[in-house]
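>>> Coordinates only, no sequence provided:
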């Protein structure tokens, strides 16, 4: 017995098909399919507190992450790690934190998730272009005729600087103590100081404007950069996805290209 297709049944089928189309499209978006690249990470506007020495590389990393995760925006707030820690303690609205030392991060255990070290760094002596004072090593910084600038002792790079100077039993009296590594670099670049101790990666951001004098490994200090989510985040899953992404090959290559060492 053959069935008859009535105009009414045909119209019903067309309506059902039309209703299914938007559902299928929505399902595709949730999976993040498409040529633009995406992931299952939820969309969000993320605020990441990050150490000053990460400024340049994280600006590039943020753009790469947003391209990979359409609908997500990453805003960075850069400062010395001690300033970032104070912001966290004061309840500043943020989703993730990356410091330039494990000590600062360890002091925030009650405020963060489990941290993961994403990179390491080393110190160099920054001098004016062409090294006009002919500084060759850490011992030269003890010359009272030199204007040396360091980061404040509560700043990770300032603490590392004093560690390496104390290790060599050198007494260096800085003409100023700055709030972060970029401020130290700026003083040298502007000629307001003859030398300063900064991270290798920071000196590399101003090629041709400052010289970087290598500090031998046995006299140097290694800075570790841990990243963690913040428990007060309103975007916990998206924050966790970003922190996890920082350890991916793509993000790690960007850090290596910027001069950071492997975790």
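Now that the structure is in, tell me what you want to look at. These numbers were taken from a predicted model, which means no experiment stands behind them.
>>> alpha carbons only for contacts and neighbour counts from here, please
OK.
>>> which helices and strands does the longest strand anywhere in the chain pack with?
If you go by DSSP state E, the chain has its longest strand at strand 116-128. For strand 116-128, the elements it packs on are helix 181-189, strand 195-199, helix 200-203, strand 210-214, strand 222-229, helix 249-257, judged by 3 or more Cα pairs under 8 Å, 6 or more residues apart in numbering; DSSP states H and E.
>>> got the angle for the fifth one vs strand 195-199?
Yep, that's strand 222-229 we're talking about. 50 degrees (axes from the mean of the first three to the mean of the last three Cα atoms, to 10 degrees).
>>> Just give me how far the next helix-or-strand element following strand 222-229 sits from the chain centre.
Of the helices and strands lying after strand 222-229 in sequence (DSSP states H and E), the nearest is helix 236-245. Its chain's C-alpha centre and that of helix 236-245 lie 14 Å apart, by Cα atoms, centre = their mean, to the nearest Å.
>>> do stretch 252-263 as well
Distance of stretch 252-263 from its chain centroid, counting by Cα atoms, centre = their mean, is 11 Å.
>>> same deal with stretch 217-232?
Centre to centre, stretch against its chain (Cα atoms, centre = their mean), the figure for stretch 217-232 is 11 Å.
>>> Second structure for comparison follows:
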């Protein structure tokens, strides 16, 4: 082989080595880039998934709730706002039947908490609730009298005394329906001086001394403190009301509404409610 031929052969060998090295470096670089992308993508996806799983709640939650829930729900509303800065809970308390009618007629609300399954059915039958309402507490009746019980009311039958001015909730309202059920169980007939549209209105009549007694809930007697005196009666056991709660179909703030319902059903919520005199379901 001539010197020129040997020089040409060595040049080709080194060129081949160089190309191979470049290809190897290129492959490593490509592998590193691919590995880097693969590592970054799950991290981004994870961060995104975490944000979706725990969204920051904001805005107003509008709750339509039975009048007897006023004290305990007001407390839970404050608790919710502190736990979720940027949120506000507003309440519309009243007779469950009136609230249900408002919802079916398009009143904007996120949550409905009723004082009976019957009034909740007004909303569910109209398909204005999401899913199946959950019973979160129960409530029992009690007689509210003037402080010191000057008329010596001891039984449900005592309320039939013609000399007493007695107030009942309207029969369409859960507390009124429950009172009628208790009277029927005792075989008693009672003609009140007035029928009130919600339990707070009935209680107020006694607090203002416009009535001698009213059949209300134990929770309302407890909330009134020394403004009234409570008298238990055995027939109330035949007229205990379940309280269901539901997310509404057209809720303007559904995510925050779900979180409020979760608070009501939580151990913390249950403690507030039982502390107000409600019974566990």
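Everything's here; your move. Just so we're clear, the structure is a prediction, and the values are computed from it rather than from any experiment.
>>> quick one on the thing from earlier: which residue numbers in the second structure does the longest strand of the first structure align to?
Strand 116-128 of the first structure corresponds to residues 134-146 in the second structure, going by TM-score structural alignment.
>>> Stretch 169-178 of the first structure now?
Against the second structure, stretch 169-178 of the first structure falls on residues 187-196 (TM-score structural alignment).
>>> now what about that stretch, what contacts it?
157, 159, 160, 165, 166, 167, 168, 169, 170, 171, 183, 202 (Cα atoms under 8 Å, 6 or more residues apart in numbering).
>>> separation between the residue mapped onto the third one from the first structure and residue 154 of the first structure?
It stands for residue 160 of the second structure. Aligned counterpart of residue 160 of the second structure in the first structure: residue 142 (TM-score structural alignment). Per Cα to Cα, to the nearest Å, residue 142 of the first structure is found 21 Å from residue 154 of the first structure.
>>> Next: residue 93 of the first structure.
23 Å.
>>> ok, now residue 136 of the first structure?
Taken as Cα to Cα, the span from residue 136 of the first structure to residue 154 of the first structure is 27 Å.
>>> Have a look at these two and say which one is more surrounded.
Per other Cα atoms under 10 Å, whichever of residue 136 of the first structure and residue 154 has more neighbours is residue 154, with 16 against 13.
>>> how about the helices in the stretch 51-200 of the first structure?
Assignment of helices within the stretch 51-200 of the first structure using DSSP state H, counting those that start in this stretch yields the ranges 55-68, 81-89, 102-106, 156-167, 181-189, 200-203.
>>> For the second one, grab the matching residue range in the second structure.
Going back to what we said before, that points to helix 81-89 of the first structure. Helix 81-89 of the first structure corresponds to residues 96-104 of the second structure when matched by TM-score structural alignment.
>>> Name the residues that touch that stretch?
With Cα under 8 Å, 6+ apart, stretch 96-104 of the second structure has contacts from 64-67, 109, 112, 114-116, 119-120, 122-123, 126, 128, 172-174.
>>> Please apply the same query to stretch 219-236 of the second structure.
Under the criterion Cα under 8 Å, 6+ apart, external residues in contact with stretch 219-236 of the second structure comprise 68, 71, 139-149, 153-156, 179, 182-183, 185-186, 199-200, 203, 206-207, 218, 276-278.
>>> same thing with stretch 171-179 of the second structure?
Outside stretch 171-179 of the second structure, the residues that touch it by Cα under 8 Å, 6+ apart are 95-97, 115-116, 119, 141, 168-170, 180, 195, 197-199, 215-217, 236, 239-241.
>>> just the buried members of the contacts of stretch 96-104 of the second structure?
In terms of neighbour count (16 or more other Cα atoms under 10 Å), the buried residues within those are 64-67, 109, 112, 114-116, 119-120, 122-123, 128, 172-174.
>>> Against residue 12 of the first structure, how distant is the residue most central in space within the first structure?
Closest residue to the average C-alpha location of the first structure: residue 54 at 4.3 Å, with Cα atoms, centre = their mean. Residue 54 of the first structure sits 59 Å away from residue 12 of the first structure, taking Cα to Cα as the criterion.
>>> now do residue 245 of the first structure
Counting by Cα to Cα, the gap from residue 245 of the first structure to residue 12 of the first structure is 47 Å.
>>> so who does the residue nearest to the centre of the first structure touch?
residue 78 are the contacts of residue 54 of the first structure under Cα under 8 Å, 6+ apart.
>>> Map it onto the second structure.
Using TM-score structural alignment, the partner of residue 54 of the first structure in the second structure is residue 69.
>>> Check residue 243 of the first structure too.
Per TM-score structural alignment, residue 243 of the first structure is aligned with residue 261.
>>> residues near its match, how many?
Close neighbours of residue 261 of the second structure, defined as other Cα under 10 Å, add up to 20.
>>> for residue 39 of the second structure, same thing?
Counted with other Cα under 10 Å, the neighbours of residue 39 of the second structure add up to 11.
>>> Same check on residue 269 of the second structure?
Residue 269 of the second structure has 21 neighbouring residues, counting by other Cα under 10 Å.
>>> residues near residue 221 of the second structure, how many?
Neighbour number of residue 221 of the second structure under other Cα under 10 Å is 25.
>>> Now the terminal residues of the match of stretch 169-178 of the first structure, how far apart.
Stretch 187-196 of the second structure: ends 23 Å apart by Cα to Cα.
>>> Return the set of buried residues in it.
So for stretch 187-196 of the second structure, counting by 16+ other Cα under 10 Å, buried means 190, 192, 194, 195, 196.
>>> Among these, which one lies nearest to residue 28 of the second structure?
residue 196 (83.1 Å; Cα to Cα).
>>> Okay, that closest one and residue 173 of the second structure: tell me how far apart.
With Cα to Cα as the criterion, residue 196 of the second structure and residue 173 of the second structure are 9 Å apart.
>>> got it, and residue 15 of the second structure?
As judged by Cα to Cα, residue 15 of the second structure and residue 173 of the second structure stand 96 Å apart.
>>> In space, what's closest to residue 239 of the second structure - neighbours in sequence excluded?
Take residue 239 of the second structure and drop its neighbours on the chain: the residue closest to it by Cα to Cα, 6 or more residues apart in numbering is residue 178, 5.1 Å away.
>>> Trace the one you found over to the first structure, please.
Per TM-score structural alignment, residue 178 of the second structure is aligned with residue 160.
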